[in-house]
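[1] what would the 3D arrangement of this be:
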Amino acid sequence: MKLPILLPFGAGLVLVAVCATCFAQKMDGKLIEVSQTVTIQMQSMAVPPQTMSRKICTAPDKFDPQALLQEGSDCSISDYRENGSTITFHVACTSPHLVAAEGVLHRHADGGIDGSMHAAMTAVGRPVAVETTYQGRPVGSCDYKPAG
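    Coordinates of the predicted model:
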């Protein structure tokens, strides 16, 4: 008679432990409004710079460059390095285009960022260089969930 009572109680403890782990991984992050300007150079042709703004959620104590990547793209960050307030990283994408990029960001004491990323790719059989500059300022908090 005691066994049926112990099993639901034990299962409840496991459920509580699992849920506690789920809640522990959720953090209050920093919501940053980022303005990015993209300049594209193709062989003997320049596309006028395009500026757009969006809000991204990043880790509360450091900037996560993964947040800058376009949703739906198959991109990954490697060679991530921090040296004081400077972050350097490499981006490789396989979709929607094959892209290799190098980025550098500078964190500011107020939680903002600025920096740039230089990407190289091929379009219609021609080399394309894409230069993106970033300016970001903190605008609030958000629910941050680390990538991966």
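
[2] make it CA atoms for all contacts and neighbour counts henceforth
    OK.

[3] tell me the secondary structure for residue 9?
    Classification of residue 9 using DSSP: H, G, I helix; E, B strand; the rest coil returns helix.

[4] any idea how many residues pack against it?
    Neighbourhood size, residue 9 [other Cα atoms under 10 Å]: 12.

[5] next: residue 36.
    Residue 36: 21 neighbours (other Cα under 10 Å).

[6] now residue 77
    Residues within reach of residue 77, counting by other Cα under 10 Å, total 16.

[7] what does residue 93 give?
    17.

[8] surely it forms part of a strand?
    Yes. According to three-state DSSP, residue 93 belongs to a strand.

[9] quick check: closest non-adjacent residue to it.
    residue 75 (4.0 Å; Cα to Cα, 6 or more residues apart in numbering).

[10] pull the contacting residues for that neighbour.
    69, 91-95 (Cα atoms under 8 Å, 6 or more residues apart in numbering).

[11] now show me the structure for the sequence below, then we'll compare the two:
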Amino acid sequence: MSPTPSRKPSSRKHVAIVLVALGASLLALGASSQAGSGSRFRVTSKMEMAGFSMPGQTHEVCGPKNGNAQSLVPKQDNCRVDNYRASGNKVTFDMVCTGKDAMTGSGELEMLGADGYRGKMRATVEGQQMLMSFEGKRIGDCNYATESPKAKADAMIGKSCNEMLAQPGAALVGAGSMFVGPEAMCAAKKPAFCAKVTPLASDLQFLRSQKQFDDLAAKNGANTQGQTAWDAFAGCGLPRATVISKACAKADAGGDYDFIGDMCPTLIAGSCSKADPNRAPDFLITHCAARAEGIARQHCTTRSFTGHVEGPYGAFCNRYAARRLNQRNEGQPSQQPPAKKPSLRDRLRGVIGG
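    You can find the predicted model right below:
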């Protein structure tokens, strides 16, 4: 089957890589928990698919010693083997994989004595059909416990997870999908991830920055699912509602009225009478119009509220004046002269193309 015309080459390459990853796991079965020696094979694989091909690749892989044909059937997470059939030194099977690398396929394997094997895999991924052929030849011994494809993959994943965990919590929080969830690559490191991320749930400045990020993303129509702190907190047992409730209580106790104005709407009315004009001028001006106007008339010395003010209420008065000035400027009509009406000659020229 040919790929659809709209399919991009990069997508086809990704599909091919999925199948190659399966091929690389050919010897990952058998005694996967067995320590001790194994057999080292040099494996050559080739890929064919409509509109795209990969050159032959050769790599070495460590498999269980004395592995049989069944031990060579590839296995991956979220994949199952159906219709396994064995006849002499040959086996055939079907495979179904779900999740982000979903695919269906079938394979055949043939043992070539104790020192080799060969086979083929046919797969359908994202509506595309591919064929991978491979052949393995034994070249020596290896330590299966540390050199098997699964052991090497686990070591690489562990290294990547540890490198991510070395980042500060604020930088790590966007990688929540790597540590929490049923398909998380670093699920074993979830406790360490949560230990670094959950303290941010009580950091009011950090939470305000997340709110601003959410607002900007919503304004631009961006999808932030799985990429925000709220997802990371939820994965660590702290739903968004719980985080905000505790943060609002902390802001109320500490007099952080700017935080209340941004994230605690139920506390705004009660906070208008408590907020200090000089510590929270923006909160009062934005959310408490009646009180802000009363303070301005009583303590700001210029009737227009636009002059620089000194004294105990100077910070509030100057912020109030700046806000009034901005509102006044925003309300003024454009100072640009109106567009000149085209003359009759110009209009006729446009009609006849002159």
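
[12] of the contacts of residue 75 of structure 1, closest to residue 133 of structure 1?
    Set against residue 133 of structure 1, the nearest of the contacts of residue 75 of structure 1 by Cα to Cα is residue 69 (13.3 Å).

[13] residue 324 of structure 2 maps to what in structure 1?
    Using TM-score structural alignment, residue 324 of structure 2 has no partner in structure 1.

[14] tell me, how many residues neighbour residue 322 of structure 2?
    Neighbours of residue 322 of structure 2 (other Cα under 10 Å): 16.

[15] please identify the helix or strand for it.
    Assigned by DSSP states H and E, residue 322 of structure 2 belongs to helix 314-331.

[16] for residue 63 of structure 2, same thing?
    Secondary structure from DSSP H and E places residue 63 of structure 2 in strand 52-64.

[17] buried residues, that strand. List them.
    Under the neighbour-count criterion of 16 or more other Cα atoms under 10 Å, strand 52-64 of structure 2 has 60-64 buried.

[18] now the residues you listed in CSV, with distance to residue 117 of structure 2?
    Below are these laid out as CSV (distance: Cα to Cα, whole Å):
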residue, distance to residue 117 of structure 2
60, 14
61, 13
62, 14
63, 12
64, 14
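
[19] could you tell me where the very next helix or strand once past the helix holding residue 322 of structure 2 falls in structure 1?
    As assigned by DSSP H and E, the chain's next helix or strand after helix 314-331 of structure 2 is helix 344-352. Counting by TM-score structural alignment, helix 344-352 of structure 2 falls onto no part of structure 1.

[20] for helix 344-352 of structure 2, what is the distance to the chain centroid?
    Put simply, helix 344-352 of structure 2 sits 57 Å off its chain's centre (Cα atoms, centre = their mean, to the nearest Å).

[21] would you confirm that residue 91 of structure 1 contacts residue 73?
    No. With contact defined as Cα atoms under 8 Å, residue 91 of structure 1 does not reach residue 73; the gap is 11.5 Å.

[22] who has more neighbours, the two?
    A count of neighbours by other Cα under 10 Å puts residue 91 above the other of residue 91 of structure 1 and residue 73, at 21 against 12.

[23] the more buried one pairs with which position in structure 2?
    So residue 91 of structure 1 corresponds to residue 95, using TM-score structural alignment.

[24] would you quantify the distance from that match to residue 11 of structure 2?
    Counting by Cα to Cα, to the nearest Å, the gap from residue 95 of structure 2 to residue 11 of structure 2 is 21 Å.

[25] now residue 164 of structure 2
    For residue 164 of structure 2, the distance to residue 11 of structure 2 equals 27 Å [Cα to Cα].

[26] so those two - more neighbours on which side?
    Here residue 164 of structure 2 and residue 11 are compared on neighbour count by other Cα under 10 Å; more neighbours surround residue 164, at 17 against 11.

[27] so is that one in a helix, a strand, or just coil?
    Classification of residue 164 of structure 2 by three-state DSSP places it in helix.
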